[in-house]
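# Sequence and computational prediction follow.
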Amino acid sequence: MGSLNPDPAFWAGRSVLLTGHTGFKGAWLSLWLERLGARVTGFGLPALTRPNLFDRIGFPPEASRIGDIRDPQALGAAFAMAQPSIVIHMAARALVRPSYLDPVGTFAVNTMGTAHVLEAVRAARDVRAVVVVTSDKAYENREWPYAYRETEAMGGHDPYSASKGCAELVTAAYRASFFGGERHPARIASARAGNVIGGGDWSQDRLVPDMVRAFEVGESVEIRAPHAIRPWQHVLEPLAGYLRLAECLAGADGAAFAEGWNFGPADEDCRPVSYLVERLSRGWGRTSGKPAEWHLSGGSHPHEATYLKVDASKARARLGWDRRLNLDTALDWTAAWYREAVSGADPRALTEAQIARYEALDAPGAKP
């Protein structure tokens, strides 16, 4: 397939409906799609944090539909407005611990929200490719040290993980029942990414944003599970995978790609939380003369998986996708983004610069 970058010739002028455009990953993806020349319509709730990257990048207000994925009428109106050729579904409840506080809402958004999107696709005959973004936590976690492949069972101990496993089952059922052949021209795939990091994430109860908030004011950051192992990767890595997958789905052999896909880092980048904390603390440096510090949280906490890795061999072999940034480099890019933003740099410019830098890695001999 040659270049690992998205193909501008494919995306230029193409109509894309992106759900969850107001979120962290959605903001990065909307800016990349704009750079590629796509006509992006966003659908999602208002951004949940202040500050947030969505507000900082200046998403065109006329192309943004604020609505709830649980509302089929609002979603249908967004489809009617966008007339999309490509749908990338990222709207979701995205955190484990809050799912214990509102399990019904989590299932309604992550599971039934996915069903609403696929129902809207059924009514939109111009759609050619749909990428449903779920999570690496969709797998039935057996706490083993091996990476999960796409053939592993779906599951989930907590409401968040189970809701993502259910979203995978919904996607598979819709694909088998309503799409393919003469039933509908759209090809449907799901994407399961590892834990993403990158500049512009201000979510609550997420490791890197929690660390940045503490470091900005010179406080020690509280860490719950320093030994938990996660498949860390820079946000641009899975986004590149989603775009490549959409291109393949929309191609002449699209049916061959209509299945589940993992986008995860190399095995050596599946590191414990403690590694990330120590490395980012050193990368951040000092605030008001104090070194960045962390401490272990006391008390009990809801269950979260200890070991979690995904095997992206299939994406490397069949999509030509691969990770470009090792974990140390991803952490360096992340720390640099936040340090510059805190110093007054324009978040949109910082994000565009890192996208351009990532694309430039396609050149022979390029280094991150």
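Ah, there it is. Being a predicted model, the structure only gives us computed values, none of them experimental.

# C-alpha from now on. contacts and neighbour counts both.
Noted.

# So residue 359: helix, strand or coil?
In three-state terms, and counting by DSSP: H, G, I helix; E, B strand; the rest coil, residue 359 is helix.

# So what's the residue count around it?
Here the count is done by other CA atoms under 10 Å, and residue 359 has 17 residues near it.

# second one coming, line it up with the first:
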Amino acid sequence: MGFRQRTMENLVITPAFWQDRRVLVTGHTGFKGGWLALWLQTMGARVIGLALPPATQPNLFELTGLAGQMVSILADIRDRDALAAALASHRPEVVFHLAAQALVLPSYSRPAETYATNVMGTVNLLDAIRQTGCVRSVVIVSSDKCYQPRATACTESDPLGATDPYSSSKACTELVAAAYRSSFFASGDHRGHATALATARAGNAIGGGDWSTGRLVPDAVRAFADRRPLLVRHPEAVRPWQHVLEPLAGYLILGERLYQQGARFAEAWNFGPGGETAHSVADLLTKMAGMWGGGATWRRDDETHPHEAQSLRLDATKAARALPWHPRWPLATALQMTVDWYRAHLDGQDMVAVSRQQIARYCECEPKAVAP
């Protein structure tokens, strides 16, 4: 039984839908964008990517051989002409927008750049889509940090808003998407090739292939590999950790539903493990250090750091009921897959094969319940 057939049986993603489908992924040289482009390419999609060059060495984009398997346009989403030219030339039917300044700490040192990229970059993309008229389905990837901080798990109807520039920029992105949906993209008959637009608010994604400085797992991998303790800013902080393939599965399902049924799915969606399964930074690192072995350890960094929300939880009940999308890997499995990936890279293994094997393993796994 082939990979695509197993995928069709075990997921509500339809590989036949993506076969030969023209799909634009912005941010394809990044962590989440790279995994999404690889997954789409595995299903036979005609993938077009638009992003800046990879920000790190090594990087997932090069390790998985994506450069030779897709159209890769190196451009900035702040460049309106480059975006318009890419859409006019390649005429994608589905767009996944992942290009962003995606880190909280750099947003404090470069707030104007963060807003220009995350807010105006989204404006530029949506305006190019509006003028081109070829796109049927758009998924704007947002963040769980777009919500006003609260003690309970956030639902899609909870207020937006935040205190740091990155989180604020994601709340602004949500407002931009809602305005374009209401003002320019028809919300009625999708059969008339109207553009259906949704936003996807995902929890903290972990997995192999992320080398961003300032993210917990890549920082931990570097420290553990160097046999030094990882210094941790906020070990008590709680986040909705999930393997990167979890939200990407949600994006793929959502993109397909938007294309096929339009307005019914053109709204905001949460993708997270559920509030009851959110874990603290300390809990995640203790589990990960145990899997890594070799004396891996961490300790609190007592220096003063910029503010970050102490607790973030997502209620993904709506996605579970309506798409339907369900998480598949508990935290222990997500961490083991992550550790295995980085260990394989350190051992010099073929990371194209390793990455494709992890996608196949995810597709074969049974879903688990979503607890709000």
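Arrived safely. This one's a predicted model, so the numbers in the text were calculated from it and none came from an experiment.

# The residue opposite residue 114 of structure 1 in structure 2 once aligned - nearest residue in space that isn't next to it in sequence?
Per TM-score structural alignment, the equivalent position to residue 114 of structure 1 in structure 2 is residue 122. Of all residues not flanking residue 122 of structure 2 in the chain, residue 173 sits nearest, at 6.8 Å (CA to CA, 6 or more residues apart in numbering).

# Next: residue 255 of structure 1.
residue 187 (6.1 Å).

# That neighbour contacts residue 178, doesn't it?
No - counting by CA atoms under 8 Å, residue 178 is not a contact partner of residue 187 of structure 1; they are 10.2 Å apart.

# More neighbours: which of the two?
Counted by other CA under 10 Å, residue 187 of structure 1 and residue 178 do not tie: residue 187 has more neighbours, with 27 against 16.

# check contacts around the equivalent of that one over in structure 2.
Mapped onto structure 2 by TM-score structural alignment, residue 187 of structure 1 lines up with residue 196. Neighbour list for residue 196 of structure 2: 136-138, 181, 185-187, 190, 258-259, 262-263, 265-266 [criterion: CA atoms under 8 Å, 6 or more residues apart in numbering].

# Ok, residue 38 of structure 1 next?
11, 12, 13, 14, 15, 16.

# and the gap between the last one and residue 129 of structure 1?
Between residue 16 of structure 1 and residue 129 of structure 1 the distance is 10 Å, computed by CA to CA, to the nearest Å.

# Helices of the stretch 251-368 of structure 1, residue ranges please.
273-284, 313-314, 327-342, 347-360 (DSSP state H, counting those that start in this stretch).

# Tell me the residues of structure 2 aligned with the longest one.
Using TM-score structural alignment, helix 327-342 of structure 1 corresponds to residues 331-346 of structure 2.

# buried stuff in that stretch?
Neighbour counts using 16 or more other CA atoms under 10 Å place 331, 334, 335, 336, 337, 338, 339, 340, 341, 342, 343, 345 of stretch 331-346 of structure 2 among the buried residues.

# May I have the residues that are in contact with the closest residue in space to the first one that isn't next to it in sequence?
Right, residue 331 of structure 2. Nearest residue to residue 331 of structure 2 in three dimensions, chain neighbours excluded: residue 242, at 6.6 Å (CA to CA, 6+ apart). Applying CA under 8 Å, 6+ apart to residue 242 of structure 2 gives the contacts 203, 204, 205, 206, 272, 273, 329, 330, 331, 334.

# Tell me the residue in structure 1 aligned with residue 242 of structure 2.
Residue 242 of structure 2 maps onto residue 233 in structure 1, by TM-score structural alignment.

# so where is the lengthiest helix in structure 1 in structure 2?
With DSSP state H applied, the helix covering the greatest number of residues in structure 1 is identified as helix 159-178. Aligned by TM-score structural alignment, helix 159-178 of structure 1 falls on residues 165-184 of structure 2.

# Identify each buried residue in that stretch, please.
Buried residues in stretch 165-184 of structure 2, counted by 16+ other CA under 10 Å: 165-174, 176-178, 180-181.

# Report the mean deviation for the next helix or strand after the longest helix of structure 1 after fitting onto structure 2.
Using DSSP states H and E, the helix or strand that follows helix 159-178 of structure 1 in sequence is strand 187-193. Superposed on structure 2, strand 187-193 of structure 1 shows a mean distance of 0.2 Å to its aligned residues (mean CA distance after the TM-score superposition for structure 1).

# Now do strand 187-193 of structure 1 against helix 159-178, angle only.
Inter-element angle recorded for strand 187-193 of structure 1 and helix 159-178: 160 degrees (by axes from the mean of the first three to the mean of the last three CA atoms, to 10 degrees).

# Show me how far strand 187-193 of structure 1 is from its chain's centre.
12 Å (CA atoms, centre = their mean, to the nearest Å).

# And stretch 267-287 of structure 2, end to end?
Stretch 267-287 of structure 2 end-to-end distance (CA to CA) = 36 Å.
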